[in-house]
Structures are given as C-alpha cells and as structure tokens.
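**Student:** I need the structure of the sequence given here:
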Amino acid sequence: MTLYQLWHKEIPIVEADNTDILIIGAGIAGITAALELLDSGKRILILDRDEATNFGGLAKEAFGGMALCGTPLQRINGIKDDPELMLRDWLSFADFSADDKWPRYWAEAYAYRNKTDVYQWLRQQGVQFFPAVNWVERGEFMPGNSVPRYHIVWGTGWELVRVLEQKLRHHPKAGNLKMAFRHRVDGFDSSNDRICGVTGQNEATGQPFQYQADITIVATGGINGNLEKVRQNWPPTWGEVPTTILNGSHRYSDGLLHDAAQALGASVTHLDWQWNYAAGIQHPQPRMPAHGLSLIPPKSALWMDATGRRIGPHPLVTGFDTHGLCQRICELPHGYTWQVMNRKIARKEMSISGSEHNAAFRDKKPVTFMKEILLGNDRLYDYLTSQCPDVVTAHSLEELGEKMNSLTPEVTVDTAGMICDVRHYDKVIDRGEAFHNDDQLRRIEHARRWKGDKVRTLKYQKIDDLNAYPLVAIREFIISRKSMGGIHTDNHCRVLDAAGNALSGLYAIGEAAGFGGGGANGKRSLEGTFLSLCVLTGRVAARSIRGEQNP
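**Tutor:** Alright, predicted model coming up:
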C-alpha cells in the first residue's frame, strides 16, 4: 500500500453505531478538532459527504494564505505588527454593529491568539511557511491591512492538509478515530433537550444511517457552494444579482446543515456577508456546474465594463478592497467585466488562486517558482489563452474588439471607445513618472514600494506596446467563494438559539459558524483569515469539549 493510499483508506464502520464525538465534515476545521480531541482518549467519528480522495475539503484546493501578526517571518521582513494594530484594521473592515457581540469576540480573540494558537501550533505540527509575507487588502476608502500579514503555507493548502492528515493517521490514539465518506448528514436527533446524534444517507450505497454521539460538531463549510442560496442571501448593498455567478467554493458547501440547525432552533446570522471575488473565469475542465477559477488580476491591466470602456473615474485595481471591487462591478448594468492587457502583463502579474494551478509552489519547487515570478509564467499564460473560453488574444486593438464582440454578441463592445481609453492611459505613462495623475498608476507605485509586490508588478507598462504583444482580453464574472456569516456560536463554539442560549451537545466551527460567532470577519475580510479561523475554532471547540474553562 502506498503512502497516498494509506492516507485515503476509509476506515470501515457499520451503518448504525454510537461514538463519543461526531464531527460532520473533514475540512481543515474538522481535522483540527479531531487532532486535538484524540488526546482526550474519546472515540471520534468523522462523517464527510465527499470522496475519501478529497479529504481536506476546500482547504486542499486553497492557496494556503493566512493573516498572522507578530510572527518571526514578519520580523525577518522588517514588519512591525502587533495584535492591537491587527484588531484596529479588522474592525475597520468588519463594520460590526452593536448587536454583533460574538462576531466581535472572535475578531478580538483572533487578533490576540493567532500567533500562538494558529502559527506556532501549525509550526509544531510540521507546517512550513514561505519566507516572504505578502500585502493584500490594504484598504481603499477605509483602512485595511496596515502592514503585510499574508503568510502562505509552503506547499499551498494541499500541503497543509497533508501534514495534518499525517498527524491524524500517526497519532498514538489513532485507533479511536473512524472516518466514513460519501455520508450525507440530513438532520439531527435530539433527546431530553440535547442533541444526541445525526441521520442521513450513505450516498455510495443509498442506505440510510443513524449515529448517536455525546457531542456533535458541525464543520461542513458555508453556503457558497449552493448558488441558489448565494442568490437568496445576496448582499443588499450590491444591487441586483448578476445573471452569471461562477462557483469557486466546495460543491458540498450547500447550507444543508444550516437549515437543519435552524429547524432545531439554532440561530443563523449574516448569510449576506459573503466573500466573493471579482475576477472569475470558467474552468476549462469543470468538475461541477458553473465551476469557476478565481484569477488574481494584474494591477497593470485596464479593467473595463461589459462595453469595453474603462471603469471610472476611479479605476478598479486589485489588492486593496476585494469587497469594494465586487460591489462596484455588481452595480454595473451587465454583471461582468473585461480586463485588457498584453502578454507581458499577463505572464508577469496574473495568477490563479488555489493549489491546482500553482504547481511549482504546491510541489515545493523553489527554482521553478522563482523563475515564474522573476521571468514570467509561460505555462499559465499558455493554459489560459489556449483553453479558457473567456480569454481572447489579438495583434491589434481593432482585432481585440472584434474578438470580444464575437464572445459576447448580446452586449456590444465599443471598440473605438476602448481604443481611446487604452491610448489615453498609455499617453499618461509616456509623459513620465512626474506627471502620472492616473490613480491606477499611483496605486501601482504604492504597491511596488513593498518588495513582495515589486517583483510581481511591472513598472508602468503600457497596454498597446508592440514589444509586449499579443494583446489579451479576459471576460470576468463574480465567483462565489466563502460564507462569512453562519451558525451563531459563543466563545466555546457552542451553537446558540435566538435567545442566546446554547443548544446542549451541539457545536459549530470553521466556515459553518461564519468562522466563529456567526460572522467573525464582519462585512469584509482582511484576507487570509479563513483557514486560520478554521484552525482556531477547531482548537477552541476541542478544548471546551475536554472541559477547559478558558478554551
């Protein structure tokens, strides 16, 4: 048996059984909780709806970034940071109301505990972080991350799952752990005002199941894999729901257990607090309906509306306020946009979020990775231009406009207007740095002051540059990703009812709990707060179940 097969070997269980602790969901939150709870000597059963080979959930597909403060890597990079500054930045983006008692509690807990309870704990498990710290979500009209905090797991989320799964498999008390896949949990059992287990169906055999447990933990993710629920809970400040939304979440993050918890009397809050992305493209090899890829857009590309005109007067530039980008795009008439660039910009600045398309980083090949950063990523460029249906290339602006129109005949691209906007931008660059009165150029200059962005951002690159041809246009849609609201929980991760009382025997962690308290991030995220909050809430729930007073 290979090591891969060992990691993904399902432990057989019968269809009617009992256990001490039942964890629904084998994502990073469930894995963390199980790893901590094994130390207690309790019997643990993990039920997951997906295949065993997808153990790890959405974390396995993630790039692996975490917002952390006060770490040795920040000090090495000359970054001065502390919990007070992080919390100030967090609250600026979150915009909590006076009623958000538990979401704010979890924001404060994260700011003060992320170094010890997430960073140091992961390092103890054997997780390594890439030495460079990135600066994302800097804020546009309100303060965001005041300093770089985005720490990336060396090996992406794929490696994070692999390391923690190894710890599970080789734990001294691993014999107390059972796992069953293709098991869909539909509802909860209760007795004497206490949650005492679950019911559902084995989707591999079609047989129903029922499991009894002293403690049940919901770790099933959010609602954003269910585009119907995404539409039903669309943020009211974002205007009309776009006709096309792509799915960049986990296909089983469908909110089924949110509904089941509500049926028991649980409070579910802030489902309109969603973390979606502005630059989604159709996956060339889709594995689910509306499957999308989330681009990390180039800062040097021009962001155009559906008619090909530059969005403004305040231009769209990535890296400052993702929530704001989505809101402004949804306010436009057609719900999708274009980015216009050239091959040089695309090779140097563009990437796709996640482990799937960052093979050099995922497989920990530093030489290949640095070549792609410094010299450009031909592999990714070739993949997008040859396989993605939302990408067109051309050898003149006129030809580019024609191809854009052929891709979207229902909305006419104003080719003459697009050419005018591109040439105006290029002329500003030609005047010289002292005369750059375009806000996109100012933001590029600001981004390049940080070394992590400087190596990935070109210095004032024109669009219509024959030496950088061919030209490239990418049609981009809103892509659903993460739920920042969820099942309302307290400081012990116990599920609460509408009156604020804990439902006995029921816990929720990770994205299912809005990453803590039913909405720890608030309306905006500092980015990189998702995997790490899964770790924190998983550990806190385990400590509480073990009986620790201050988990």
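
**Student:** CA only for contacts and neighbour counts going forward, please
**Tutor:** OK.

**Student:** in stretch 244-252, what counts as buried?
**Tutor:** Of the residues in stretch 244-252, 245, 246, 247, 248, 249, 250, 251, 252 count as buried by neighbour count, 16 or more other C-alpha atoms under 10 Å.

**Student:** Those in strands, which ones?
**Tutor:** 245, 246, 247 (DSSP state E).

**Student:** Go ahead and list the helix or strand containing residue 197.
**Tutor:** strand 194-202 (DSSP states H and E).

**Student:** for that strand, the distance to its chain's centre please.
**Tutor:** With C-alpha atoms, centre = their mean, to the nearest Å as the basis, strand 194-202 stands 29 Å off its chain's centre.

**Student:** Check which element follows that strand along the chain.
**Tutor:** That would be, after strand 194-202 and using DSSP H and E, strand 207-218.

**Student:** Please point out which parts of that following strand sit buried.
**Tutor:** 209, 210, 211, 212, 213, 214, 215, 216, 217, 218.

**Student:** same question, stretch 121-134
**Tutor:** So, applying 16+ other C-alpha under 10 Å, buried residues of stretch 121-134: 121, 122, 127, 128, 129, 130, 132, 133, 134.

**Student:** repeat for stretch 96-109
**Tutor:** For stretch 96-109, by 16+ other C-alpha under 10 Å, it's 96, 100, 102, 103, 104, 106, 107, 108, 109.

**Student:** again, but for stretch 58-73
**Tutor:** In stretch 58-73, counting by 16+ other C-alpha under 10 Å, buried: 58-71, 73.

**Student:** and the nearest residue in space to residue 396 that is not next to it in sequence, how many residues sit next to it?
**Tutor:** Of all residues not flanking residue 396 in the chain, residue 471 sits nearest, at 7.0 Å (C-alpha to C-alpha, 6 or more residues apart in numbering). Using other C-alpha atoms under 10 Å, residue 471 has 24 other residues around it.

**Student:** and residue 381, how far is that from residue 369?
**Tutor:** From residue 381 over to residue 369 the distance is 15 Å, taken as C-alpha to C-alpha, to the nearest Å.

**Student:** and if you look at residue 61?
**Tutor:** 18 Å.

**Student:** Same check on residue 43?
**Tutor:** 42 Å.

**Student:** same deal with residue 323?
**Tutor:** 29 Å.

**Student:** ok, now residue 36?
**Tutor:** 34 Å.

**Student:** same thing with residue 392?
**Tutor:** 26 Å.

**Student:** Comparing the two, which residue is more hemmed in?
**Tutor:** Comparing residue 392 with residue 369 by other C-alpha under 10 Å, the one with more neighbours is residue 392, at 24 against 19.

**Student:** here's the other one to compare against:
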Amino acid sequence: MNDVVVVGSGVAGLCAAVEAAEAGAQVLVLERDTAVGGASAMSGAACNMVGTRLQHAHGVDDDVQLALADWVRVGGPTADVEWARRYLERSRVDIYEWCEDLGISWMELSQPEGNSVPRVHTPAGWGRGIVEALTSRAKSLGVEIEVGLDVHQVVVRDGAAAGVRATSAEGEELQLGARAVVVCTGGFAANHDLMRDVAPNLRRLPRLLSGGAPGALGHGHRLLRRAGAQFTCLDHIWAYPNGTPDPDDETGTRGVGVRGVTGDIWLNRAGRRFVDEGNRNGGSGARALLAQPKQTAWSIFNSAELPNVVLLGNERWGTPGKVDPALLAEFWCRSEFVWRADGPTDLARKIGLPVPAVEASVATFNAAVLAGKDRDPEHQRSLTGVSPLAGPDLIAIQFFPIAVKTFGGVKTDLECRVIDQNGAIIRGLFAAGEVAGMAGGCINGRAALEGTMFGPCLYSGRVAGAAAMAELTRL
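**Tutor:** Down below sits the predicted model:
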C-alpha cells in the first residue's frame, strides 16, 4: 500500500511527488508514456512571476495587484481570481526561489503582449531542464517512477480514493492501493474529436491542428469523470496562429508550432498583411488569423533565419533547447506547406497568391525597413533588428490555427481536492496541472497571458502534493 499514487509525470505530477515525499510519504508515480515529462519536457517553461530578483536586477517595478489586473483583463469573467491571486502572491517564493534551490537559473525576462511590465521568466534548460531537476530530486527522496502503465480507473470506496487500476505495457492488469491519489495527466489538445465535441465553435474552422504533447488525449479527464468529478470551462481551448501540419502525421491533424522567426511578414489569401507579426501568440495574433478568409496565412521570411527556427509539438524535429539542423532540413523538404523561391514574384506564383499584391506588400515593408523606421506604418510592428525581405532565397510557411492548451478541467478547491458533481469533496483525490485547467479548474479563463500555464501547473502540483500528505496526516 502506497501513501500517495501520482498519475502523470509532467511538472505538476513531479512537483506533487516531491512535496509528498519531502513530508514523509511513500510515493509512486505512474506514467502512461515510455518517458517522463509529458508536455512539460517539450515546453519553453516561461513563468509569469512577480517581485523576483531578476525583475529587481532589471529595475522592474511590479506587484501582485498590477499582475492580477492584467491576468483578469485578459482572461475574462471565467478566470479563477482567487487561484490567480494566490499563485501570483506565492510565485517568487514557491516557483522562482524554489526552482533556484533545485539548481535552475532564470536566464531571461520578457514582456509579451498583455503584461504591463516585464514579468515572464524563462529558465535555463527550458521545461526539460526543470523536469530533469525534479526527477532527480524525486528519486533522491525515494519516489518510485514507473513508465508504460496506463491507469484506467481511480478506485473510490465509500466516497474516498483508495488507489488505481492500471494496465502494463505487457497487458498485465494491476491494482495499486493508495491512501491518496493525485491526478496530473495533462490536457486534451491532442484529441481532435474531443476538442470539437466540447467546443462546437471549432467545428467551423476549415482546418484546426492539434499541437502540444502527443499524449495529451484526455485520459485523466475520463478517469476523473468516472470517479464522479465535476468539470468546468472545457470549451476554453487555447490556439496559436503559427501552426503548420506535421509531415510525420498521416492523419493531417497533428501540427507543429513554428517559433524563432522574427523578421517575417504574414500574408492572407489576398496577399496582404493583416497583423503586427510580433504578436504571434494566442491573443491578438490568433484573433487576427481567425478573421482571415479560410483562417490561414503565409509567413514570408529570409532563408538566413532558418537556423533559428524551432518546431514545437514533435520532439523529432527539435525542442526549445536542442535543434538538429539535419532534421530541420528534412522537415523543409518533406512539408507540403513550405515553399522556397528567389523573390516575392516567384514565391507568390508557387503558393498561388495574387502576384501584384504580394509584390506590393513586400515592397512596402522593405521600404520601411530601408528607411530606418522604428515601426512599420501599416501595423506598427517593431522593425528593430529586422532585415529587408530579399532574394536569392525567400521562404514561405503556411500557417493554420493550432490548439496547444486546454484551459478548463476538473474543478478543485484551493487545496487541489477534487470536487464531485454535487459540490462535495472526494476524499483522498487531488488534481493539478492542465487536467485541472492549470489550477482549480480554470485559473486563466478563456484567454491567457504568456507565462501563465507552466507556472500554475508547477505551483498547483506542489499544493496538491502537500495537501495530500496533510490530509493523510490528519486522518
């Protein structure tokens, strides 16, 4: 009999395991995949935090109330204000400094769209670095981690969790007893059918790609639903505008997010620019793409930027921390949504866009760059460090909306205890991370600031692990 069984080994699950083990629990972590980390290992792991040493070093004046105002303004009325405030209040101590104690250093501070000040922190080693540090810490505490085990039921007896049932890779059925169960299985952005089922508005899109971790299929949601859990905001799907189909996926539904390009312009079917390309996130960038005919666009950039590209969603093409140039070259060759040409005229013809419009769009943009303007006159896009778009080698990548996160999930209280359909606590059952809408059920709301996903998953995992052990101690 284990004290605590944690289902899922992403950042939330590993944090829950570490917290419970540090409190003296015997902990078993079960992972459905063959490797530890899930979506967390593929993440850039940017965290929205307040009052950190890095902010102070850059002279940034920030506080919880300002950060919370930004959070709620972007997230809207479904954002869980109580959870968001709690997260922000504890972000410096429980994330920034706690990760530093694990050996993680915070290397970059940025101010993505929607943040009043720079408060988004990127760690050295990205998500994989944090996963590796947490795994090492968990094992040093005696946590047992088993991969390749598919948990298909949370056992509930007399209104309390009593363990899980699972199937091994060899097909062996296992029943594992536990005094507490913590579910940290991630979201369901990789489950195309489930997304369209819970968010009918997505059905109208000519093409919606699934991004994020391939294993984000909603297995934990099924586990918790069977256990009688209550869910909230499942239709809150977070999509980015910079997805392109993954040639490794024969179904045509999986995509990769294109990152690292900074000097491109985006053209719609009319061959016209339509957005400040610096805002390539799930906010204004996604809204602008969704307003275009057929909800698609083409990113045009110089081939000199190819070495900077990172493709997120399939680790074979690379991760934020490691890119193999040979594999990237394979992607460019195999993708049916990538074109190369000597100049804008030839590129427009190959894509099938109106040649005069493309020529004019490129010429207008280049004129602003060559004139030394700080911002282009069309969309006020920053031109700092940007080069003119010129031959002999221009690249075009076709973009589609790509779903990467699910913002709704199982509803919990502030101790990550799962709430049933009647509003009561299911004793001994906890949930954290994306399966719980990052924290509580829906900490972000319908939209989100950058950096408000990985951080709350980490934080809620810590809360869940500590709360699980505290409940066992009380009992």
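
**Student:** one step back: with secondary structure and distance to residue 26 of structure 1 as extra columns, can I get the buried residues of stretch 121-134 of structure 1 in a markdown table?
**Tutor:** Listed next are the buried residues of stretch 121-134 of structure 1 as a markdown table, based on DSSP: H, G, I helix; E, B strand; the rest coil; distance: C-alpha to C-alpha, whole Å:
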| residue | secondary structure | distance to residue 26 of structure 1 |
| --- | --- | --- |
| 121 | helix | 19 |
| 122 | helix | 18 |
| 127 | coil | 18 |
| 128 | coil | 22 |
| 129 | strand | 23 |
| 130 | coil | 25 |
| 132 | coil | 30 |
| 133 | coil | 28 |
| 134 | strand | 28 |
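
**Student:** Present these as TSV; the columns should include distance to residue 350 of structure 1.
**Tutor:** Output for the buried residues of stretch 121-134 of structure 1, formatted as TSV (distance: C-alpha to C-alpha, whole Å):
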residue	distance to residue 350 of structure 1
121	32
122	29
127	27
128	25
129	22
130	19
132	18
133	18
134	15
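
**Student:** between the residues you listed, which is nearest residue 47 of structure 1?
**Tutor:** residue 122 (23.8 Å; C-alpha to C-alpha).

**Student:** Residue in structure 2 paired with that closest one?
**Tutor:** Using TM-score structural alignment, the partner of residue 122 of structure 1 in structure 2 is residue 99.

**Student:** Residue 102 of structure 1 contacts residue 489, correct?
**Tutor:** Yes. Here residue 102 of structure 1 reaches residue 489: they are 7.1 Å apart, a contact under C-alpha atoms under 8 Å.

**Student:** Give the residues shared as contacts by those two.
**Tutor:** 516, 517, 518 (C-alpha atoms under 8 Å, 6 or more residues apart in numbering).

**Student:** The last one -> structure 2?
**Tutor:** Looking back up the chat, that one is residue 518 of structure 1. Counting by TM-score structural alignment, the partner of residue 518 of structure 1 is residue 441.

**Student:** Run a quick neighbour tally on its match.
**Tutor:** 32.

**Student:** dump the residue contacts of it.
**Tutor:** Counted by C-alpha under 8 Å, 6+ apart, residue 441 of structure 2 has contacts 231, 232, 233, 407, 408, 409, 410, 411, 412, 435.

**Student:** Looking at the residues you listed, which is nearest residue 116 of structure 2?
**Tutor:** The closest of the contacts of residue 441 of structure 2 to residue 116 of structure 2 turns out to be residue 407 (C-alpha to C-alpha; 22.4 Å).

**Student:** show me what contacts the closest one?
**Tutor:** 233-234, 236-238, 434, 437-438, 441-446.

**Student:** May I see those arranged in CSV, with secondary structure as well?
**Tutor:** Below are these laid out as CSV (DSSP: H, G, I helix; E, B strand; the rest coil):
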residue, secondary structure
233, coil
234, coil
236, coil
237, strand
238, strand
434, coil
437, coil
438, strand
441, coil
442, coil
443, coil
444, coil
445, coil
446, coil
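
**Student:** now those as JSON lines including distance to residue 225 of structure 2?
**Tutor:** Shown next, in JSON lines, are the contacts of residue 407 of structure 2 (distance: C-alpha to C-alpha, whole Å):
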{"residue": "233", "distance to residue 225 of structure 2": "14"}
{"residue": "234", "distance to residue 225 of structure 2": "13"}
{"residue": "236", "distance to residue 225 of structure 2": "18"}
{"residue": "237", "distance to residue 225 of structure 2": "19"}
{"residue": "238", "distance to residue 225 of structure 2": "22"}
{"residue": "434", "distance to residue 225 of structure 2": "15"}
{"residue": "437", "distance to residue 225 of structure 2": "15"}
{"residue": "438", "distance to residue 225 of structure 2": "17"}
{"residue": "441", "distance to residue 225 of structure 2": "13"}
{"residue": "442", "distance to residue 225 of structure 2": "16"}
{"residue": "443", "distance to residue 225 of structure 2": "20"}
{"residue": "444", "distance to residue 225 of structure 2": "22"}
{"residue": "445", "distance to residue 225 of structure 2": "21"}
{"residue": "446", "distance to residue 225 of structure 2": "22"}
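
**Student:** Of the residues you listed, which are still contacts in structure 1?
**Tutor:** Mapping the contacts of residue 407 of structure 2 onto structure 1 (both residues aligned by TM-score structural alignment, their matches' C-alpha atoms under 8 Å) leaves 233-234, 236-238, 434, 437-438, 441-446 still in contact.
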